[in-house]
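[1] Predicted structure and sequence below. I'll ask about it afterward.
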Amino acid sequence: MQKLTDAGLHPEQMLAALPTFMAEIAQLAADLEVDLSSYQADHIALRVNDLSLAKQLHHAWLAYGEEWSVNEINGRPIVVIGFEKPLQVDGWTIEALELPYPSDKVYPQQGWEHVEFVIPSASANTDELKVALEQTLPTLAWDSLTEKGIKVKASSPSGEHERLANPTYAFKKGNVCIKLHPCSLKAVIESEAE
C-alpha cells in the first residue's frame, strides 16, 4: 500500500482528489457546450502505467465494492468494481470504477482519467451514435473542437462475451476525458451472462 500512497494513488487520496477532477470534467463539458447534468455518470476510470500498481489498486479498491467483471479488451484486463456506496459528486452518482491494466501506452499522468456518461439510444455503431448525439445534444460544438484543443475518438470496444453494442465517443483535453455511450457498463456486463 505504501507504493500506492507514494504515487498519490491510494483510494483515499483518489477520493480526496475527486472534486477537483470532476470540476475539470465540468469545464470540459462546458468547452463541449453540453449540459450533462441530467445524464447518468456511469463510471469513472483510473489510468496507471505500472503493472504492480494496477494489481495493488485492484486489491485496494475491492475494499470499496465488489468486482463486477474482469474482461480482456484490446489485449489487456479491464477490471470493473461496483461501489458498495456509489460516489456522490457534483450532483452525479457514480456506481462503478473502471481500472484498465497498463498497455504499451504510457500516460503522462496517473490517476483519474475519464468519466463515461450514458446518453441513451439504440445505437449499434459509432455512426449511429454520432447521429443520436447530434439529436440529443444539439449544442455539442463538433465544428470548434479542434480549435479548443479537444481530441475526438470514436470506438467500439467490446469484451469477448458482450452481447450489447456500446459504441463510444471520447472527448479529451489535456489529461481529462469525457466519454459518451448509449448503455451503462452494468447493462453491458449483464449482457455477458445472457
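    Received it, and whenever you're ready, just let me know what you need. Bear in mind that the values here come from a model prediction, so they are computed numbers and not experimental data.
[2] drop to CA atoms for contacts and neighbour counts, all remaining ones
    Fine.
[3] for the chain, longest helix please?
    helix 11-32 (DSSP state H).
[4] okay, pairing it with this:
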Amino acid sequence: MKREEAELFVRKGVHFLQSCGLPISEWSIDHLCYRVETEERYFSMKNALENEGKLLIESKIGGRMISSFLLNQPFEIAQWTIPVLELPAPKQGAAYPEGYDHFEVVVPFSLEKLIKNFPDLAWDTSAINKAHNREIRLWINDWQSVKFHEKSLADCIAQELGG
C-alpha cells in the first residue's frame, strides 16, 4: 500500500470532480480501493494490511473475496481523513492493473438527487439498484473511477455484522 500513490490518485480524482462542478469539498471520502492482479498478491497484501489495521470483514462479493480494513493510520489527504481501505481479489476473466482503482464519496442526499442536480455528467448508474449499498459512478479514465453512496462502507459492514 503506497500512501504517496493514494494521495496522487485522490488529488487527481478530486480535481476531476471539481472540474465537473461537483462540491466534493462538502462531502466525505469514506474509503479507497486498491486492486491487485493475482490471487497470490491478494493474500500477500491482505497479510500485510493485517499489520496496518483491523480487518472489518472479508466476504465473497461478485464471485471473489473482498477484504475491508479500518486503518490504524488513516489516509490524510487534503481536508479528508479516509479510514478504510478495500482490497478485492481479482475477478475471474477481468484484468486490472495493480493500484488504486476508485474512491468512494458519501453524499448527504439520494443518488437520484445527485443525478438530477448534475444531469449533464456521464453517470454510470448500473449499480444504482444494488440491494446492498447502491452506488453510481463517474469514470476518471479507462479503469479508475469515483463512486457515490448514501452510506459509508464502515456503516454498511456494521449493519451487515449486526452492530
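    Looks like it came in fine. All of these numbers come straight from a predicted model, not from anything done at the bench.
[5] Now do whichever helix or strand comes after the longest helix of the first structure: which range of the second structure does it align onto?
    Toward the C-terminal end, the helix or strand that comes next after helix 11-32 of the first structure (DSSP states H and E) is strand 40-47. Strand 40-47 of the first structure lines up with residues 28-35 of the second structure when matched by TM-score structural alignment.
[6] Isn't residue 81 of the second structure up against residue 75?
    Yes - contact status for residue 81 of the second structure versus residue 75: in contact at 5.7 Å, counting by Cα atoms under 8 Å.
[7] quick one, which of these two is more surrounded?
    Taking other Cα atoms under 10 Å, residue 81 of the second structure and residue 75 do not tie; residue 75 has more neighbours (19 against 15).
[8] Can you tell me what residue 78 of the first structure aligns to in the second structure?
    So residue 78 of the first structure corresponds to residue 66, using TM-score structural alignment.
[9] Is its match in a helix, a strand, or coil?
    Per DSSP: H, G, I helix; E, B strand; the rest coil, the secondary structure class of residue 66 of the second structure is strand.
[10] Please report the distance of it from residue 87 of the second structure.
    Counting by Cα to Cα, to the nearest Å, the gap from residue 66 of the second structure to residue 87 of the second structure is 6 Å.
[11] Next: residue 156 of the second structure.
    For residue 156 of the second structure, the distance to residue 87 of the second structure - Cα to Cα - is 16 Å.
[12] okay, these two: which has more neighbours?
    More crowded of residue 156 of the second structure and residue 87, by other Cα under 10 Å: residue 87, with 24 against 14.
[13] Helix or strand for the more buried one, just tell me which one.
    strand 80-88.
[14] which bit of the first structure covers the next helix or strand after that strand?
    Going down the chain from strand 80-88 of the second structure, the next helix or strand is strand 99-106, by DSSP H and E. Taken onto the first structure by TM-score structural alignment, strand 99-106 of the second structure occupies residues 111-118 there.
[15] Need the residues that contact the matching stretch.
    9, 14, 18, 21, 25, 36, 39-48, 175-184 (Cα atoms under 8 Å, 6 or more residues apart in numbering).
[16] And residue 184 of the first structure, what's its match in the second structure?
    Residue 184 of the first structure maps onto residue 152 in the second structure, by TM-score structural alignment.
[17] I'd say that match and residue 30 touch.
    Yes - at 5.9 Å, residue 152 of the second structure counts as touching residue 30 under the criterion of Cα under 8 Å.
[18] Going by neighbour count, which of the contacts of stretch 111-118 of the first structure are buried?
    9, 14, 18, 21, 25, 36, 40-48, 176-184 (16 or more other Cα atoms under 10 Å).
[19] From residue 5 of the second structure, how far out is residue 81 of the second structure?
    Distance of residue 81 of the second structure to residue 5 of the second structure, computed by Cα to Cα: 16 Å.
[20] wait, residue 54 of the second structure sits on residue 69?
    Yes - between residue 54 of the second structure and residue 69 there is a contact under Cα under 8 Å: 5.4 Å.
[21] quick check, distance from stretch 21-30 of the first structure to the centre of its chain.
    13 Å (Cα atoms, centre = their mean, to the nearest Å).
[22] In the second structure, point out the residues matching that stretch.
    Going by TM-score structural alignment: stretch 21-30 of the first structure matches residues 9-18.
[23] For that stretch, give me the average deviation versus the first structure.
    Compared with the first structure after the fit, stretch 9-18 of the second structure shows a mean deviation of 1.5 Å (mean Cα distance after the TM-score superposition for the first structure).
[24] Spatially, what comes nearest to residue 74 of the second structure if we skip its sequence neighbours?
    Nearest residue to residue 74 of the second structure in three dimensions, chain neighbours excluded: residue 83, at 4.4 Å (Cα to Cα, 6 or more residues apart in numbering).
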